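Asker: My questions are about this predicted structure, shown below with the sequence.
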Amino acid sequence: MDIQDKTVIGWREWVRMPALGQAEIKAKIDTGARTSALHAYFVEPFELDGRPWVRFGLHPRQKDTEVQIECEAPVIDQRRVTDSGGHAEMRYVIATTMVLGDQAFDAEVTLTDRENMLFRMLLGRGALKPRFLVDSDQSFLLGGSKFQPPGELNLS
């Protein structure tokens, strides 16, 4: 894919994951992270048809624990992930479809407790390539604003 064919995104964008309850989540674009990370406030492994799955809760909005979505997904891996502070943990990895603007694509996502983090999701470079370029001086180039996902009505 040539550079002119790539979509330019800002350092934060709204991401929708149709298989995980259609929630729109404000994500920080993190080109330093290989894999994307999603906030999960509980993670329960189980088996379905002899395959490993995981059930987890998702709080899609920053600083909001009222909105809760319970999700289930097949586990594709478990990986040791080291965060930017140097702390390592084993995480479940799922694959899900993500939608950014008008592009839908599959990406790997690790599940971790991000309750005390500013963003409930980090979008890593594995999800970004080969389709996006990041303008680190911009935000929400694909729509929405700091407080509203794209398409959500402003009733105030």
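Answerer: Received the coordinates, thanks. Residues are numbered from 1 along each chain as shown.

Asker: CA atoms for contacts and neighbours, from now on please.
Answerer: Fine.

Asker: Name the residues of the helix or strand hosting V81 that are buried.
Answerer: V81 is part of strand 69-82 when elements are defined by DSSP states H and E. Using 16 or more other CA atoms under 10 Å as the burial criterion, the residues of strand 69-82 that qualify are E72, A73, P74, V75, V81.

Asker: want to compare, so here's the second one:
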Amino acid sequence: MTKKQPEVIGWREWLGLPDLGIPAIKAKVDTGARTSALHAYYVTPFDKDGKPWVRFGLHPLQKDSLTCIECEEPVKDVRRVTDSGGHSEQRVVIDTTLLINGISMTIEVTLTDRENMRFRMLLGRSALKQGFWVDSGKSFLLGGNKNQPAMATL
């Protein structure tokens, strides 16, 4: 039996989050972040059938606060996360499906306000260990460019 070779991706790539209604979102691939992070401009916890859920709003496109997607998902966990600047905050964690280059997998994502960041999503190393290597000198190895996803790769 041969082991499948890891997929090589660039430091930024277009991804899909189909469970959240996001066909394409530009993400920074961040080996320094353990868990992936997604921009949510509001996060509201609530109970559904006695279980913790979260309602949140997304602006999936950079520099576009008019395109909004509202989601409801079960809460997997709440964790204290420290960012690269040393700031610590409690974040809701959800599981969602990641679609990248035709590969579908479940990943953990924390919800946080990334309004002032260059990327609406960080793809962390816990997702990357499912079969990806990062070429930090390249971008969009799976297709597309900084302004346009290659929809065939999602």
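Answerer: Received, thanks. Values in this document were obtained by computation on a predicted structure and should not be read as measured data.

Asker: So F119 of the first structure sits against A27, correct?
Answerer: Yes. Between F119 of the first structure and A27 there is a contact at 6.1 Å, judged by CA atoms under 8 Å.

Asker: mean deviation of the top strand by length along the second structure from the first structure?
Answerer: Assignment by DSSP state E gives strand 88-100 as the longest strand of the second structure. Taken against the first structure, strand 88-100 of the second structure registers an average deviation of 0.3 Å after superposition, with mean CA distance after the TM-score superposition for the first structure.

Asker: so how far is that strand off the chain centroid?
Answerer: Distance of strand 88-100 of the second structure from the chain centroid (CA atoms, centre = their mean, to the nearest Å) equals 7 Å.

Asker: angle of the helix or strand following it against strand 77-82?
Answerer: Of the helices and strands lying after strand 88-100 of the second structure in sequence (DSSP H and E), the nearest is strand 103-112. Interaxial angle of strand 103-112 of the second structure relative to strand 77-82 (axes from the mean of the first three to the mean of the last three CA atoms, to 10 degrees): 70 degrees.

Asker: What lies in contact with strand 103-112 of the second structure?
Answerer: 35-41, 43, 91-99, 126-127 (CA atoms under 8 Å, 6 or more residues apart in numbering).

Asker: after superposition, how close is that strand to the first structure?
Answerer: Mean for strand 103-112 of the second structure is 0.4 Å (mean CA distance after the TM-score superposition for the first structure).

Asker: Show me the helices in the second structure, by range?
Answerer: 125-128 (DSSP state H).

Asker: quick one, what contacts the residue nearest the centre of the first structure?
Answerer: By CA atoms, centre = their mean, the first structure has its centre lying nearest to M121, at 4.4 Å. M121 of the first structure is in contact with I25, K26, A27, K28, S36, A37, L38, H39, R114, counting by CA under 8 Å, 6+ apart.

Asker: Restricted to buried residues, select these in ChimeraX.
Answerer: Of the contacts of M121 of the first structure, the buried ones go into a single ChimeraX selection, burial set by 16+ other CA under 10 Å:
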select :25,26,27,28,36,37,38,39,114
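
Asker: out of the contacts of M121 of the first structure, who's nearest Q138 of the first structure?
Answerer: Comparing these against Q138 of the first structure with CA to CA places K28 closest, at 11.8 Å.

Asker: From W14 of the first structure, how far out is the closest one?
Answerer: 9 Å (CA to CA, to the nearest Å).

Asker: What of E24 of the first structure?
Answerer: From E24 of the first structure over to W14 of the first structure (counting by CA to CA), the distance is 6 Å.

Asker: do G124 of the first structure as well
Answerer: 14 Å.

Asker: Compare those two (neighbour count), which wins?
Answerer: Shown here are G124 of the first structure and W14; by other CA atoms under 10 Å, W14 has more neighbours (25 against 22).

Asker: Filter the contacts of strand 103-112 of the second structure down to the buried ones, ChimeraX style.
Answerer: Here is the ChimeraX command that selects the buried residues among the contacts of strand 103-112 of the second structure (16+ other CA under 10 Å):
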select :35,36,37,38,39,40,41,43,91,92,93,94,95,96,97,98,99,127
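
Asker: who does the longest strand of the second structure touch, helix- and strand-wise?
Answerer: strand 12-17, strand 77-82, strand 103-112 (3 or more CA pairs under 8 Å, 6 or more residues apart in numbering; DSSP states H and E).
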